[in-house]
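Colleague: Got a predicted structure plus its sequence, pasted below:
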Amino acid sequence: MTALQYLLVGINALTGILPRELGNLNNLLALWASDNDFTGRIPDYIGSLSDLTELRIQGNNFDGPIPTSFSNLVNLTSLRIGDLVSGSSSLAFMSNMTSLIVLTLRNCRISDNLASVDFSKFVGLYYLDLSFNNITGKVPSVLLNLNSLIYLFLGNNSLSGSLPDTKGASLKVLDFSYNELSGKFPSWYSTERHLQVNLVWNNFMIDSSNRSILSSGLNCLQRNTPCLPASPDDSSFAVDSGGTRPIIGSDKSYYEPDDTNLGEASYYVSNSTRWGISNTGKFMEAANFSFIVYTSRQFTNTLDSVLFQTARTSSSSLRYYGIGLKNGFYNVELQFAEIFFPDNTTWTSLGTRIFDIFIQGELREKDFDIKKQTNGKSYTVVLRQYVVRVTENFMEIHLFWAGKGTCCIPRQGSYGPLISALSVSPYGGNNKVDPGPIKNSAGKSKIALVAGVVVCTIVLGLLSTGTFLWRQKRKKMEAEMGGS
């Protein structure tokens, strides 16, 4: 076993701690241990496997910090660590990993400053994801000017200051969302074509001097600058995720289309300015992947099959926003149906999609699995309903991938959040009513509605038949009595 070079144990539901004997595999080149249920500290003996060129540890229940012994892994070209449940890490361990091409330290509880790393030495770095941490300080100019860097994800940190004035020509996808950035927009933001930059939820001042260079609605998606209700009617909206035309649902909701072609670091605010959307993340190893997916299948357990023939997906973080809502309580209904994995007996049906659901920053569903709600069936509708409070005219619905689920069944990129439709309406018809303690309620699929109609029809039929037979028998008895 000591001659082993590749150990791939991802997506196996393995539990416990990684055995110390792994530290004896001195010839190991690749270790994949993502999407399991491993616990305990990340083993420091992994740092002794100095021949490693690829290491993946995402989607487990490991405690931090990231061991300082990892600084010995200087031959790594790909390092992906994510989703640590405790501990605080720094970036110091990666300072000498200058052979890296892909680096993901996502959701790792990193508390550090980007200036602590000399990024000028990372000349081959192509992909960098440090999102969902607590990284502070300014964005170093050297980082944006790396010659090989194409993808940069720094969202959901505590970065401050302004964006660097210069940027390398190779860098095309930049996620700075959910930070504390401010100041003027650099010239490269408006002059360079085919650029994706997500600036949602920062402190940029948007006025007449820069509004023309920005996508419409960004002013409504900044910190402390909510858009107020335009009219008293701005208290509800509904969205058909991926849909290309308006739809009137069976519940009389007006579902607006949502077919904007978002990229790996994009946002959009609807023409009605009632709702918006933000997407971040890249489907690794998946070429030309679309974030909108389609099916022509019919869904038998819903009255609104067309709503589920399109869906929007994400490899990392997908957020929908309610903009300019009146403050109060709302019903939020999220509608799902798995359309990636076919219902058959082949390996292509074995994929799993797992993600978390947050609303207003509160975790409502942990490790949500659409197919698990339907006893393993695809093309079956699942509803989730919640009561949500709005206090600043703004609502955020966040679908978040925490590294779990299969990645490549039936094809690369078959993971991450997926949603078919959503609707938001005043609670109980009056959003000033306080429902008391807000609970996370799991809504039932619209199959309940269909089943209810069927049951009612059967019951009414039986009652009608019974009434008819009783009347016939009564007439016969009266006739017999009259003749006697």
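Modeller: Sure, I can see it.
Colleague: make it CA atoms for all contacts and neighbour counts henceforth
Modeller: OK.
Colleague: What is the burial count for Gly405?
Modeller: Neighbourhood size, Gly405 [other Cα atoms under 10 Å]: 26.
Colleague: And the one 10 residues further on, by the same measure?
Modeller: By other Cα under 10 Å, the residues close to Tyr415 number 26.
Colleague: For it, give its distance to Phe291.
Modeller: To Phe291, Tyr415 is 11 Å away according to Cα to Cα, to the nearest Å.
Colleague: How about Glu333?
Modeller: Glu333 is 21 Å from Phe291, where distance means Cα to Cα.
Colleague: neighbour-wise, which of those two wins?
Modeller: Neighbours were counted for Glu333 and for Phe291 using other Cα under 10 Å; Phe291 has more, 22 against 19.
Colleague: another one to put next to it:
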Amino acid sequence: MKKLLFFAISLILYSNSAFTQSAKLDTQEAKALKEIWGKLGLVGREEWDFEKDPCGDLGHWKFHLICDCSFESNTTCRITEIIITSQNVSTSLPRDFTKLQYLQLLDLSRNYLKGTIPSEWATMRLSTLSLMGNRLSGLFPTALTRMTTLLDLRIEGNRFSGPIPKEIANLKILEKLDLSSNDFTGQLPAALAKLTNLITLRIRDNKFTGKIPNFISQWTQIERLHMQGCSFEGPIPSSISALTQLKDLRISDLEGEASTFPPLGKMLQLSILVLRNCLIDGQIPDYFRFMINLNTIDLSFNNLTGEIPSSFSQLDSAECIYLTKNNLTGPMPGWVISSAKNVDVSYNHFTWDASGPKRCEQRTINVVESYSSSTDKQNDIHPCLRKDFPCTKSNALLIRSLHINCGGEEVNINNTIKYEADTKRQGASTYYNGGNWAFSSTGNFLDDRHSDTYILSDTSNLHYISTSDTELYTTARRAAISLTYYGLCLVNGNYTVRLHFAEIAFTQYNSFNSLGKRVFDVYVQGELKLEDFDIVKAAGGTGRVVIKSYTVNVKNNTLKIQLYWAGKGTTGIPFRGSYGPIISAISVDPDFGTPNYGKGSEVGLIGGILGGLCFASVIIVILWRRGYIMSKKQYTETGEMSHTTSFS
């Protein structure tokens, strides 16, 4: 029986091969393909002989070209799919694609294409079109609104601008729409409500305005909804409760009006939930116990109050839980401290009990600054757990300068300034103490097909950097959501803080890799210093250095530098999961001549001076009594003698 089955399968494969080898690509399509190849500048790049049939000799075809050879009794082939990705094609889009009448899938993502979409493309009967990661520009192309056969449209990571036209309602059967990382403006048009077959909608990183519309309730089939980094106004509408098929919901960085937690209780299929910085007040609902598929939950940077629901301890499938920077209170649950998951409950207001953590470094658990400064038994709490976060060393010797090579090995600049090594690689939910400094890292890189990378390294992209400084910029520390550096045990006073940046993940050259855009915010001592900071824009290119300097007053012996990703910038160049703030180095130098030691140090200094004076007085008395120090009479006589002798 097995031999017979094997023979049948072999016969089918042989028959298909025979049909493919005997069938030829339609003459007109072969001619059109050659014209397209020439206009895209691909002639000469490949060893493919245009005299050969691309549908009959796919083994030598380095790009994906798929044909349907069932035409005219299996003698004629038609091109149905073309995929040309990551080839840095830098031309305009050829009109000649319209000559391929049976083309259904066209993927030209991650190239360097310019211009806009030709109006002639409106006649194409594509089901899938991906132009992600190019330089295409202009208003939303009208040709796209006339491609009524489209099921999947992706124009993420381009330079399209203006409002979304109401004609988008023509795409009634559209299932996937990705408009992320463009410059679209205005409110979301009501016409989007007509797209009731949507399964995926990604509109993050644009310049949309207004509230998240109530008509989102019409997308009852949607499974993936991303609305990050667009400055939409809150609150999240209650109509979102109708989206019961959602598996991946990401909304972040809303403006305006606060609200209580949105009604998500019926979204039992959720795997990823991000409601970060969404102005959410009140307590966390208890319905999470029913979301058995949750893998990642991010409720950070809100104003959530009360205790962490006990239902969170039952999220067995959850690998990452981020409750960073809220106003959560009550005792910290025991499951948090003992968890093997990535759990970040830092920057909250828990009350201390005997079962609380005794230190901040807790494997994959981040609890830094997690306890209220007014909580009882402050002496039992490790200083780094307290909200006021004083110097973490008892009887510490205070320092007056600090230099960190973020993400790199120790570096000596001109043998005068030593930048300390910072090479710890964990970071999804991490607090690390390096001695006189520490860092807190929050977040994993969603959609990253590679392993999460929290340290970037590259030496090939650096330009215009003096030889003595280059080593500082070959590495950088990265975080997915938030990265905070602390300077610990600093003498109180004014300092010059320099933050060193260089973009080393993107290239300078004319390729799709140069189209990546990294945008984040920078806070120093809690004050916003840089909003929507783009290293490449500030430095004038990739691999170039930009240093931001600030005069900062240090109190309580602690300096705090925070970098925060607000959902803006590209996330798919050079590959999915490429985003988040980075920093190359930090230097902190005093602006004072005489240090301000702070209240505690002043007491010690005064005590030391008084003790020294007392000791000196005792020594003087002993020496005087033993005759080593002259009396007033002896001094007068000797002085007069000396005076006479000196003028004799």
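Modeller: Good, I have the coordinates. Remember, predicted model here, so these are calculated numbers, not experimental data.
Colleague: OK, contacts around the aligned partner of Glu223 of structure 2 in structure 1?
Modeller: Counting by TM-score structural alignment, Glu223 of structure 2 lines up with Thr53 in structure 1. Thr53 of structure 1 makes contacts with 29-30, 75-78, as judged by Cα atoms under 8 Å, 6 or more residues apart in numbering.
Colleague: Which of those residues ranks first by neighbour count?
Modeller: When neighbours are counted by other Cα under 10 Å, Leu76 leads those with 22 neighbours.
Colleague: list the contacts for that one?
Modeller: Contacts of Leu76 of structure 1 by Cα under 8 Å, 6+ apart are 51-55, 97, 99-100.
Colleague: how about those residues in TSV, adding distance to Phe204 of structure 1 and secondary structure?
Modeller: As requested, these are exported to TSV (distance: Cα to Cα, whole Å; DSSP: H, G, I helix; E, B strand; the rest coil):
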residue	distance to Phe204 of structure 1	secondary structure
Asp51	45	coil
Leu52	42	coil
Thr53	40	coil
Glu54	38	strand
Leu55	37	strand
Met97	34	coil
Ser99	35	coil
Leu100	33	coil
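Colleague: so which of these would you say is closest to Ser349 of structure 1?
Modeller: Of all the contacts of Leu76 of structure 1, Ser349 of structure 1 sits closest to Leu55, with 27.6 Å by Cα to Cα.
Colleague: how close does the closest one get to Asn198 of structure 1?
Modeller: 28 Å.
Colleague: just to revisit the earlier point, residues in contact with both of Tyr415 and Phe291 of structure 1, list them for me.
Modeller: Ser314.
Colleague: Spatially nearest residue to the equivalent of Asn27 of structure 1 over in structure 2, not counting backbone neighbours?
Modeller: Structural alignment (TM-score structural alignment) places Asn27 of structure 1 against Asn197 in structure 2. Of all residues not flanking Asn197 of structure 2 in the chain, Glu175 sits nearest, at 5.4 Å (Cα to Cα, 6 or more residues apart in numbering).
Colleague: what residue of structure 1 matches up with that neighbour?
Modeller: Superposed on structure 1 with TM-score structural alignment, Glu175 of structure 2 falls opposite Gln5.
Colleague: Touching, its match and Leu29? I think so.
Modeller: Yes - using Cα atoms under 8 Å, Gln5 of structure 1 is in contact with Leu29, at 5.0 Å.
Colleague: residues contacting the spatially most central residue of structure 2?
Modeller: Structure 2 has Gly580 as the residue nearest its centroid, 1.9 Å off, counting by Cα atoms, centre = their mean. By Cα under 8 Å, 6+ apart, the contact set of Gly580 of structure 2 is 478-481, 518-520, 564-565.
Colleague: how about the strands in the stretch 351-484 of structure 1?
Modeller: Remark: strands assigned in the stretch 351-484 of structure 1 by DSSP state E, counting those that start in this stretch are 354-359, 362-369, 382-390, 394-400, 418-419, 421-426.
Colleague: Could you point out which of these sits nearest Phe185 of structure 1?
Modeller: strand 394-400 (24.9 Å).
Colleague: Quick check: the aligned residue for the residue nearest to the centre of structure 2 in structure 1?
Modeller: Using TM-score structural alignment, Gly580 of structure 2 lines up with Gly416 in structure 1.
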